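Visitor: Sharing a model prediction with you, sequence too.
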Amino acid sequence: MSSAPTTPSIDEAGHAGARPHSHGPGSPVPVQTRSERFASSVHADFEAVTGRELEWRLTPVASIRDLIDDALDGSPFAAEVTEAPGVAVEWIDRTDDRIGSAGLAEERAAANAWSSFERALAVTLSAEERVVVTIDRTGVDHAPRAAHTVITARPNARGLVIIDNRGSARLSENVEIVAEAGSDLTVVSLQEWDDESVHLSSQFGRVERDARLTHVVVSLGGSIVRVNPSVHLAGAGADGQLHGLYFADAGQHLEQRVYVNHIAPHTISRVTYKGALNGAGARTVWVGDVLIGRDATGTDSYEQNRNLVLSDGTRADSIPNLEIETGDIAGAGHASATGRFDDEQLFYLRSRGIDEQEARRLVVLGFLIEVVQKIGDEALETRLIDAIERELEAVEVV
């Protein structure tokens, strides 16, 4: 049975249960297709994590073991949401039909968060005039916590939702995003945590007929940050634009695992993630999975990941994967590259009187700003450019 997201069943305790599946944990049948990965909202349904599993082998599991297995504080995670016309904000119970409407946890840490949260923050956009909403979340301690957020764009709604993460936290969460028919929704997940923070976030998107979802991940702060977006293009003509920007300093681990599932015909996806690494022990992980299903005729898809290495002692893992189950597509491709500066760009800038250090700074800024410009909000774009500038001032590019 396919693991395309459906509303899960609810047990007597009010917990969403696992969907029937033939390839669950312990099954002798290997998972051949990304959509067949086991999914459940129940922590106990997943086997213990050893760190050798495909989805964990590039992650510092020992440093996040409490978020994977220990009890989590599931009380509502403090958040302030800006008011805007046509935007409803509420805390909803676990039994609400919106819970599980975009997807289910596919690994043990996400299931632990799902099993632990008490109430979910629901933000619903209904206005056809574009609105900007900020979910301002400031962590205040290091107690292991769980959170759940549901963002819904009603038919033909337009809006930008910014999940602004700052402060100190040790957080595991699930974020569900539903773009209903004809809507145009942008969701930005911004991680500017303090240096000691740990953040695991599974983010599920479902895009209906002729709707467009732009999903942007920006990870700059935190000790370990792992954000896994999964977007299901479920309606004909659905459009998924997934972009990411990350800058890893010494000792930071920034990880993104992206999945785009083309279910319906004539769907479009573009995945562009760019990162920079500077300092001993800086580590980034990007895994990109794109599945073009048997019914997704006319699909147009492309994914790419680019990493710019600024110093010795860093490591960037980049793994693109593409599965195609139909021969009737408009196009599909993927690319990955990791390297140092383009000598021609540096030569061009230096030939015009710019010193080498400044030339390198401009190259890094120009490399990353492409993703910033995908957001479509001048104030936020300016803020992120300033943040990147600060990152560059704090390190010596060699």
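Guide: That came through fine.
Visitor: alpha carbons only for contacts and neighbour counts from here, please
Guide: Fine.
Visitor: if I pick residue 254, what's in contact with it?
Guide: Shown in contact with residue 254 (C-alpha atoms under 8 Å, 6 or more residues apart in numbering): 219, 224-226, 246, 248, 283-285.
Visitor: Put this next to the first one:
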Amino acid sequence: MTEAVAEKQTAQHGLVAHSDGDWANRVPVQTRSERPKSTNVADFAPVTGREAVWKYTPVAKLDALLNGELDGGRLPVSVGEAPGVSSEWIARDDARIGRAGIPEERAAAAAWSAFSEAHLLRVASEEKVTAVVSRSGLDASPRAAHTVIEAAPHSEALIILENSGSAQLSENVEIVVGDGAKLTVVSVQQWADDAIHLASHYATVGRDASLVHIVVSLGGGVVRLNPSIHLDHEGANGEALGAYFADAGQHLEHQVYLDHDAPHTRSRVTYKGALQGEGAHTVWIGDVLIRNSATGTDSYEQNRNLVLSEGTRADSIPNLEIETGDIAGAGHASATGRFDDEHIFYLRSRGISEEEARKLVVRGFLLEVIAQIGDPATEERLQAAVEAELGESPTALGGA
């Protein structure tokens, strides 16, 4: 076909070529697996907010992290002592960086381009240990960070990342789970109200290994945390759990990706959120890909949102892509709604006030996820944080 004929056919279909490339022949990315990847921020176009990956996010608030100069120096980090868990800073060209995954969008690529050293946590204990990593005092300057969590073969640990205070932070977290290892990683967001936190978590799970990834987002002005779990070895197990509570004006976003790329892998995704107050906005997008190589896969994802007052918005989008018919099972579910009147009636019939009954329902709704952490002190602290959230707006609860 000559160039003249091609231009004529393009015009017939109402398309006009522009100077920014041969856009008329470009096919938009339809699935998560097709997204371009790069560690170089220059490979990603500036974010407009119209892109599929950004269209639910208040991008105007993220300009410093998307387009500005980021401080990639060491973060103020405190690591609790735990036998068999080591902590060190490694150079950005270390071979242990880049094993779990690389960015699919501009914010993660900007953070990857800017960091100078990565914080490496290595687990070697075959008896379960718990290590708490606290990060606070970051102030409001735009920063980039990179963390690598590595679980040696047949090791077992619980790693808790606690975030608090003010911050403008964009980061990448890599999780490498060795063969036969059992690792739980918990990311807790209790930022100050003015904080902005963008995070991409990437995980690769070894043969017959297990990763439980738990997100608890309670604080921060804008929190966008996207975990990608790659089940790329036979018998790998991945669980992605999340609990979040959005108040007035708060944006909490989670985009979860489970990539089944080996036989007999298993995944479970459960995210639960509550919203109260004018302008509270939550976003959950769950992508599950079962590749042709992932025969015998067993997968299920679900998202539940509980609306406590008027003026809130919960976006919930589950996606399931299956490339093979030889699977054990796959499914997804999503629901957003108000209180179950039967639950409230039952509790009130037992002498509990309506306000307290509503609080009890919310506690049980969120604590189902928090109770999976496995560290009593952290669970108790987060339960108290949920109690505080509920105590801030009794009028809204009573009117839901």
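Guide: Everything's here; your move. For clarity, every value in this text was computed on a predicted model and none was experimentally measured.
Visitor: Now tabulate the contacts of residue 254 of the first structure in TSV and tack on distance to residue 368 of the first structure, neighbour count and secondary structure.
Guide: Listed next are those as TSV, based on distance: C-alpha to C-alpha, whole Å; neighbours: other C-alpha atoms under 10 Å; DSSP: H, G, I helix; E, B strand; the rest coil:
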residue	distance to residue 368 of the first structure	neighbour count	secondary structure
219	12	24	strand
224	21	24	strand
225	19	24	strand
226	19	22	strand
246	9	24	strand
248	13	28	strand
283	17	26	strand
284	15	28	strand
285	17	18	strand
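Visitor: Which residue, other than its chain neighbours, is closest to the counterpart of residue 339 of the second structure in the first structure?
Guide: Here residue 339 of the second structure is matched to residue 341 in the first structure, going by TM-score structural alignment. Distances taken as C-alpha to C-alpha, 6 or more residues apart in numbering place residue 308 nearest to residue 341 of the first structure, at 7.1 Å, with adjacent residues excluded.
Visitor: What degree of burial does that neighbour show, as a neighbour count?
Guide: Number of residues near residue 308 of the first structure (other C-alpha atoms under 10 Å) recorded here: 22.
Visitor: secondary structure element for it?
Guide: In this assignment (DSSP states H and E), residue 308 of the first structure forms part of strand 300-309.
Visitor: and that strand, which stretch of the second structure?
Guide: Using TM-score structural alignment, strand 300-309 of the first structure lines up with residues 298-307 of the second structure.
Visitor: now the matching stretch: how far from the chain's centre is it?
Guide: Its chain's average C-alpha position is 14 Å from that of stretch 298-307 of the second structure, according to C-alpha atoms, centre = their mean, to the nearest Å.
Visitor: with the first structure superposed, average distance for that stretch?
Guide: Superposing on the first structure and averaging over aligned pairs (mean C-alpha distance after the TM-score superposition for the first structure), stretch 298-307 of the second structure comes out at 0.3 Å.
Visitor: quick one: residue 257 of the second structure is in a helix?
Guide: No: Residue 257 of the second structure is assigned strand when assessed by DSSP: H, G, I helix; E, B strand; the rest coil, not a helix.
Visitor: what's the counterpart of it in the first structure?
Guide: Alignment note (TM-score structural alignment): residue 257 of the second structure maps to residue 259 of the first structure.
Visitor: one step back: can you classify the match of residue 339 of the second structure by secondary structure?
Guide: Following three-state DSSP, the label given to residue 341 of the first structure is coil.
Visitor: Quick one: residues contacting it.
Guide: So residue 341 of the first structure contacts 308-310, 360, 363 (C-alpha under 8 Å, 6+ apart).
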